[in-house]
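> The sequence isn't on hand, but the structure is:
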């Protein structure tokens, strides 16, 4: 049975090891990320995600355990630093985000490639992150009306800025609410595409296929979203997207991915940039079981 085009999974999974439910310590997350970076699935790995409070710890961890090619040199001369994205949770002062980026930029072992923060009601506050000169992912609310207004705001900023702007949605359960329904997620996908926005997701996508947990929570599948975005780029409407997000036939999803042409892969990955996962290898193992990776 043929595997899927490897390009469909390139830099697809951002390493969110320090965030719940994994909650790894910064030194452990750093060490594990270095191991993944040298492993057989390195091409699937996106940047290491670090919260603003952990920036100084990451600088210290990187100094103590540099990337392998840096050992014995004391510098990163001639080597490729580790890609890092800084995440500011809702309510974090923008000054903290700027300070965290500045601290990380002082290390020769890391390279800040993006920042993530929440959209807010204070007009334009999040836009100041564009001045950092790296890709900005902005988490929008699940409230339908407010989400549409936020996506309008992101699209307006994206049209004016040379910095890439991504729309971000949280796909995991929170203390206040269960995961978004397939209808909610499909609505977000449609809203992002209608405005020409690339997107990323965060949380809850530990498995390739949609499933119900032992606690009775319905969780989305990373592969379901991938196929749904492919259908989205082909002009699918809400009902088809919802049906794809609800699909639990792993073999059917796998067959759809195997059949993707490179042009279709490029289109869907320009839209669906990545998702954050605290256990990077969890969805990878599912892809291996389905024969989508060798």
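Cool, the structure landed. No experiment lies behind these values; they were computed from the predicted model shown. Residues are numbered from 1 along each chain as shown.

> Every contact and neighbour count from this point should use C-alpha atoms.
Will do.

> correct me, but residue 290 touches residue 253?
No - the criterion here is Cα atoms under 8 Å, and residue 290 misses it with residue 253 at 9.5 Å.

> quick check: longest helix of this structure.
Longest helix of the chain, by residue count under DSSP state H: helix 144-160.

> what's the angle from the helix or strand following that one to helix 144-160?
Per DSSP states H and E, the first helix or strand lying C-terminal to helix 144-160 is strand 165-170. Interaxial angle of strand 165-170 relative to helix 144-160 (axes from the mean of the first three to the mean of the last three Cα atoms, to 10 degrees): 150 degrees.

> List the buried residues for whichever helix or strand comes after strand 165-170?
Sequence order places helix 182-194 as the next helix or strand after strand 165-170, per DSSP H and E. Neighbour counts over helix 182-194 (16 or more other Cα atoms under 10 Å) mark 182-193 as buried.

> what's the answer for stretch 22-31, then?
Buried residues in stretch 22-31, counted by 16+ other Cα under 10 Å: 24, 26-27, 29-31.

> Just those: which are in helices?
Reading helices off the buried residues of stretch 22-31 with DSSP H, I get 26-27, 29-31.

> Doesn't residue 86 belong to a helix?
No - under DSSP: H, G, I helix; E, B strand; the rest coil, residue 86 falls outside any helix and is assigned strand.

> Neighbours of it, how many?
Residue 86 has 26 neighbouring residues, counting by other Cα atoms under 10 Å.

> Please apply the same query to residue 281.
If you count neighbours by other Cα under 10 Å, residue 281 ends up with 18.

> picking that back up, which of the buried residues of stretch 22-31 lies at the shortest distance from residue 248?
residue 24 (30.3 Å; Cα to Cα).

> any idea how far residue 79 is from residue 108?
Separation of residue 79 from residue 108 (Cα to Cα, to the nearest Å): 10 Å.

> higher neighbour count, the two?
residue 108 (20 against 13).

> Assign the more buried one to helix, strand or coil.
Classification of residue 108 using three-state DSSP returns coil.

> Alongside the first one, take a look at this:
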């Protein structure tokens, strides 16, 4: 039997792929703890995989205080006598957060020399209030509903806003279960990905992607929970850019053969990576090292 390749995947595939959502459920890390752990990961051997630290609008002032108490620094910057680069931050306005509070949070974070606001995230609303966030000078990720009828309307709205705005607009879908809804099915996720591509929108995902490959998660609830895999989404995004049908995407998202997925990922060219990552920007995870650890175990990601 031939040996399975242990070559890593293109490193660029994982560049800034995982947004650090440590302060959000189910992790719920206190802001100072999330800050300290983010700095440690940022200066670690997989720091290039790390996206921005996500913070709720209500936690902005606490983050500013934590950054002032423990400024970012790396050994490389210290040795070279350089001023540490500000840490990238994404501000999340959850349902019920006013635009006034969102603006105040962005302003507070920007006043810190240690922080750099790179994105804001908020839910889509039929009144179009999300468009006011386009004036904040950062990428705007807008979470859309899972209801396909309304989702298509929301994606149309985002595409229209993207064509007229100066900031990049990103479609966002929640890929974890909530108290009111289970994890989206492979078909639901495939429909969202197709909808984003058809409107030339980049997309990001949030929650649930703690494992490399799709699997069944045993929970305290009598019913097990089906979880999506990072590699499934990456390969599906590649197929999406190659013109895959909805049925093809669903099959890829349902695939549970680790060897097949890792082989496909190792075979991606730099051009493939550029194309798929222009569409699939990142995903938020409250435990960044969960998916990173599995990618390392599969030798797709090396120090």
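On my side now, so go ahead. Predicted model only: the values in this text are computed from it and were never measured.

> that older thread, how about the longest helix of structure 1, which residues of structure 2 does it hit?
Here helix 144-160 of structure 1 aligns to structure 2 at residues 148-164, judged by TM-score structural alignment.

> Buried residues in the matching stretch, which are they?
Residues 151-152, 154-159, 161-162 are the ones in stretch 148-164 of structure 2 that count as buried (16+ other Cα under 10 Å).

> can you put the ones in helices among the buried residues of stretch 22-31 of structure 1 in JSON lines and add distance to residue 94 of structure 1?
Shown next, in JSON lines, are these (distance: Cα to Cα, whole Å):
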{"residue": "26", "distance to residue 94 of structure 1": "22"}
{"residue": "27", "distance to residue 94 of structure 1": "25"}
{"residue": "29", "distance to residue 94 of structure 1": "24"}
{"residue": "30", "distance to residue 94 of structure 1": "24"}
{"residue": "31", "distance to residue 94 of structure 1": "28"}
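
> contacting residues for the equivalent of residue 79 of structure 1 over in structure 2?
In structure 2, the residue matched to residue 79 of structure 1 (TM-score structural alignment) is residue 84. By Cα atoms under 8 Å, 6 or more residues apart in numbering, the residues touching residue 84 of structure 2 are 72-74, 77-78.

> Enumerate every residue touching the nearest residue to residue 199 of structure 2 once chain neighbours are set aside.
Leaving aside its sequence neighbours, residue 199 of structure 2 sits nearest to residue 159 (Cα to Cα, 6 or more residues apart in numbering; 6.1 Å). Contact partners of residue 159 of structure 2, counting by Cα under 8 Å, 6+ apart, are 169, 199-201.

> buried subset of those residues?
By neighbour count, with 16+ other Cα under 10 Å, these hold 169, 201 as buried.

> so which of the contacts of residue 159 of structure 2 comes closest to residue 280 of structure 2?
For these, the nearest to residue 280 of structure 2 is residue 201 (9.5 Å; Cα to Cα).

> Could you say which helix or strand holds the closest one?
Per DSSP H and E: residue 201 of structure 2 is located in neither a helix nor a strand.

> Report the separation between the alignment partner in structure 1 of it and residue 168 of structure 1.
Counting by TM-score structural alignment, residue 201 of structure 2 lines up with residue 197 in structure 1. From residue 197 of structure 1 across to residue 168 of structure 1, the span is 10 Å (Cα to Cα).

> ok, now residue 207 of structure 1?
Residue 207 of structure 1 sits 19 Å away from residue 168 of structure 1, taking Cα to Cα as the criterion.

> Need the nearest residue in space to residue 109 of structure 1, chain neighbours excluded.
residue 81 (4.7 Å).

> Give me the neighbour count for the one you found.
18.

> Report how many residues lie close to residue 9 of structure 2.
As a measure of burial, residue 9 of structure 2 has 21 neighbours, counting by other Cα under 10 Å.

> Reduced to three states, what does it come out as?
Assignment for residue 9 of structure 2 (three-state DSSP): coil.

> Could you find the closest non-adjacent residue to it?
residue 266 (4.5 Å).

> contacting residues for the aligned residue in structure 1 for that neighbour?
Aligned by TM-score structural alignment, residue 266 of structure 2 pairs with residue 258 of structure 1. By Cα under 8 Å, 6+ apart, the residues touching residue 258 of structure 1 are 2-5, 292.

> again, only using 10 Å
1-6, 8, 252, 291-292 (Cα atoms under 10 Å, 6 or more residues apart in numbering).

> Check residue 52 of structure 2 too.
16-21, 38, 42, 87-91, 116-119, 282, 284.

> Can you flag which of the residues you listed belong to helices?
38, 42.

> Is residue 236 of structure 2 located within a strand, as I assumed?
No - remark: residue 236 of structure 2 does not belong to a strand; assigned using three-state DSSP, it is helix.

> roughly how far apart are the corresponding residue of structure 1 for it and residue 290 of structure 1?
Aligned counterpart of residue 236 of structure 2 in structure 1: residue 228 (TM-score structural alignment). Taking Cα to Cα as the measure, residue 228 of structure 1 and residue 290 of structure 1 are separated by 18 Å.

> more crowded one of those two?
The neighbour comparison of residue 228 of structure 1 against residue 290 (other Cα under 10 Å) goes to residue 228, with 24 against 19.

> Isn't that one up against residue 240?
Yes - contact criterion Cα atoms under 10 Å: residue 228 of structure 1 and residue 240 qualify, at 8.2 Å.

> Show me the common contact partners of these two, please.
Contacts common to residue 228 of structure 1 and residue 240, judged by Cα under 10 Å, 6+ apart, are 186, 246.

> Quote the end-to-end distance of stretch 79-90 of structure 2.
End-to-end span of stretch 79-90 of structure 2 (Cα to Cα): 29 Å.

> that older thread, which members of the contacts of residue 258 of structure 1 are classed as buried?
Neighbour counting with 16+ other Cα under 10 Å marks 3-5, 8, 291-292 as buried within those.

> Grab the nearest non-local neighbour of residue 257 of structure 1.
residue 4 (6.1 Å).

> residues in contact with that neighbour?
254-261, 287, 290-294.

> closest to residue 52 of structure 1 among the residues you listed?
Of those, the one sitting nearest to residue 52 of structure 1 (Cα to Cα) turns out to be residue 287, at 31.8 Å.

> What does the closest one correspond to in structure 2?
Looks like residue 287 of structure 1 aligns to residue 295 there (TM-score structural alignment).

> wait, doesn't residue 175 of structure 2 sit right on residue 190?
No - here residue 175 of structure 2 does not reach residue 190: they are 11.6 Å apart, not a contact under Cα under 10 Å.
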